[in-house]
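J.: sequence plus predicted model, see below.
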Amino acid sequence: MWMGLDKKEVKDALEGVMPWLAPTGKLTVEALSKLDRPLLAWAPESQAYLFDSADFYADYTDEPGGMSPLEKKIAKLPPRREWKMERVWTPHEESDEEHEHAHEKASVTIGGRLLHPRDLDAYATFAYEYAGLEDEDDFTDAEDGTPGLQRVTGDLTRALAWAAAGVCVLQQSLPHPFRDVMLYGETDNRPAHRILFAYASLLRIKHPRKAAPWFTALVYLNPMDNVGARFLAPGGPTYQSTHG
């Protein structure tokens, strides 16, 4: 695939591509074996569903400090397709009995926990639970200055396993390499962003360099960056000052 390209050309071609996570972990293998089918994912065939990065970032050129190197790269990309995802909703206090019954009927036991195998939010929830965190907001620094990562007091290995399983479930639905757009503004797309951010954030504790491409991919995936991945991605705003 990369014949005739030098290292820089290969690096440029791969930047922003969602990394591929090998589905080899014990929990991941179990989750995929119980997956009845992949989540549906599609890119509407319409000019209305092409994301123009240059147009989006045009509103940011006059911001204090200007655009970061990462944002400048994304702004130069040609229009990309916008993808939509099927979503399996975790039942909550406002769910009706029909939804709760359907979700329960489709649920299976994975890693000793009962969940719908296509419910990406469930994988993220368990990942944060095993890490000793409530949600992604716990990764932010506390008011007393304590770094969010230091508040991970649980079983990081187990937490990463759950996050990885969720990412691998998501991967079953997307082509590879994937460098298109999946906007967070589409409500049904949000579980995909949450599981990717959970995995990247937990991986960052053990392997910051391995986590970096995941944060970069999240910004390419959704330039609005509702989860704040740009601050943890190489070339993003404040990255140099916080990572040396």
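T.: That came through fine.
J.: CA only for contacts and neighbour counts going forward, please
T.: Fine.
J.: quick check: Asp12 vs Ala211, distance?
T.: Distance from Asp12 to Ala211, counting by C-alpha to C-alpha, to the nearest Å: 18 Å.
J.: so the two - more neighbours on which side?
T.: Between Asp12 and Ala211, counted using other C-alpha atoms under 10 Å, the more crowded position is Ala211 (21 against 11).
J.: which element, helix or strand, includes that one?
T.: helix 208-221 (DSSP states H and E).
J.: in that helix, what counts as buried?
T.: For helix 208-221, burial by neighbour count (16 or more other C-alpha atoms under 10 Å) applies to Ala211, Ala212, Pro213, Trp214, Phe215, Thr216, Ala217, Leu218, Val219, Tyr220, Leu221.
J.: second one coming, line it up with the first:
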Amino acid sequence: MTQQRTIAWVQSPAEFPDTDSALQQPNGLLAASETLNPDWLLASYKRGIFPWYNQGEPVLWWSPSPRAVLFTDEFKVSRSLRKALRKAQADPDRQITLNHDFEGVMRACAAPRSDEAGTWITEEIIQAYCGLHARGLAHSVEHWHHNELVGGLYCVSLGRMVYGESMFSRQTDASKIAFACFVSWLIEQNVHIIDCQQATRHLLSMGAREIDRQQFETALVHAASQPPLTWAPRQLEWTHD
């Protein structure tokens, strides 16, 4: 009889077990805790661990293998997205901005979606990541149309390691346009890798691929040790054709 493996209940980030002890099924489940706050997030992201759980559950911590990542020089722009980017750039009523409304983006990502039963972005998650944003370690990209927020995404960044979290769209291609402009800016900043956590058809279509945990953690250590980016609020544009 196969012995069922269990996960660790941790009382502090220092108690996170080695990531190679994560379960294979469900893929990457590593530990559980009662607490989530910016200190826990910072400690976990340094090791490539992230929280993902539902309302009413303990905080569940994950380190999946394989891991979905996007190498920025492999970013794919479809013909339809390239057309949408050109149209957006020609529209004076559209702007793509960096770090103009972090909490607004998070709450938009948390809003109910027609294809999902609920959201993992709880109020506890929002407050923890807003705390990380206040420390200059979590960031947002906004897509505005007529001064209304129509799409965007948020992420965490340590050094030149960027961890993508979630995105939303209220108009067709709004998040894709924001993401493309963000990748273009990251390339200019010498950022080579974005953690996508889980492979989805949406991300794979834009060039994301899977690598094993060891490859990911090696890339993470190298990127996170680089000088941090300057995340001052600004406008972003697509500059790489």
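T.: Cool, got the structure. A quick note: this is a predicted structure, and the numbers were derived from the prediction, not measured.
J.: just give the TM-score of the two.
T.: Between these two chains, after superposing, the TM-score reads 0.26 (TM-score structural alignment, normalised by the length of the second structure); 100 aligned residues with a C-alpha RMSD of 5.3 Å.
J.: re earlier: nearest to Lys7 of the first structure, of the buried residues of helix 208-221 of the first structure?
T.: Pro213 (16.6 Å; C-alpha to C-alpha).
J.: what number of residues lie near Ala224 of the second structure?
T.: Using other C-alpha under 10 Å: Ala224 of the second structure sits among 17 other residues.
J.: re the thing from before, now for the helix holding Ala211 of the first structure, which elements pack on it?
T.: Under the contact criterion of 3 or more C-alpha pairs under 8 Å, 6 or more residues apart in numbering; DSSP states H and E, helix 208-221 of the first structure touches helix 190-206.
J.: run the angle between the helix it packs on and helix 208-221 for me.
T.: Here the directions of helix 190-206 of the first structure and helix 208-221 differ by 160 degrees (axes from the mean of the first three to the mean of the last three C-alpha atoms, to 10 degrees).
J.: quick one: list the elements packing against helix 190-206 of the first structure.
T.: By 3+ C-alpha pairs under 8 Å, 6+ apart, helix 190-206 of the first structure packs against helix 120-131, helix 156-171, helix 208-221.
J.: closest to Tyr57 of the first structure out of these?
T.: Nearest of those (C-alpha to C-alpha): helix 208-221, 12.4 Å.
J.: what's the first helix or strand after that closest one?
T.: helix 239-243.
J.: so Asp12 of the first structure lies in a strand, does it not?
T.: No. Under the criterion used here (DSSP: H, G, I helix; E, B strand; the rest coil), Asp12 of the first structure is helix, not part of a strand.
J.: buried residues in the longest helix anywhere in the second structure, which are they?
T.: Identified as the longest helix of the second structure according to DSSP state H is helix 174-188. Within helix 174-188 of the second structure, the residues that count as buried by 16+ other C-alpha under 10 Å are 174-187.
J.: between those, which is nearest Gln95 of the second structure?
T.: When the buried residues of helix 174-188 of the second structure are compared against Gln95 of the second structure (criterion: C-alpha to C-alpha), the nearest one is Ala178, at 9.1 Å.
J.: any idea how far that closest one lies from Asp39 of the second structure?
T.: 29 Å.
J.: same question, His145 of the second structure
T.: 35 Å.
J.: on the three-state scheme, Ala129 of the second structure is what?
T.: Not Ala; residue 129 of the second structure is Tyr. Criterion first, three-state DSSP; result for Tyr129 of the second structure: helix.
J.: that one contacts Ala138, doesn't it?
T.: Yes. Using C-alpha atoms under 8 Å, Tyr129 of the second structure is in contact with Ala138, at 6.7 Å.
J.: between the two, who's got more neighbours?
T.: Of the pair Tyr129 of the second structure and Ala138, Tyr129 is the one with more neighbours under other C-alpha under 10 Å, namely 26 against 23.
J.: and the gap between the more buried one and Ala219 of the second structure?
T.: Tyr129 of the second structure is 23 Å from Ala219 of the second structure, by C-alpha to C-alpha.
J.: then Leu149 of the second structure?
T.: 33 Å.
J.: ok, Leu153 of the second structure next?
T.: Taking C-alpha to C-alpha, one finds Leu153 of the second structure at 23 Å from Ala219 of the second structure.
J.: if anything else comes up later, I'll come back, but that's it for now.
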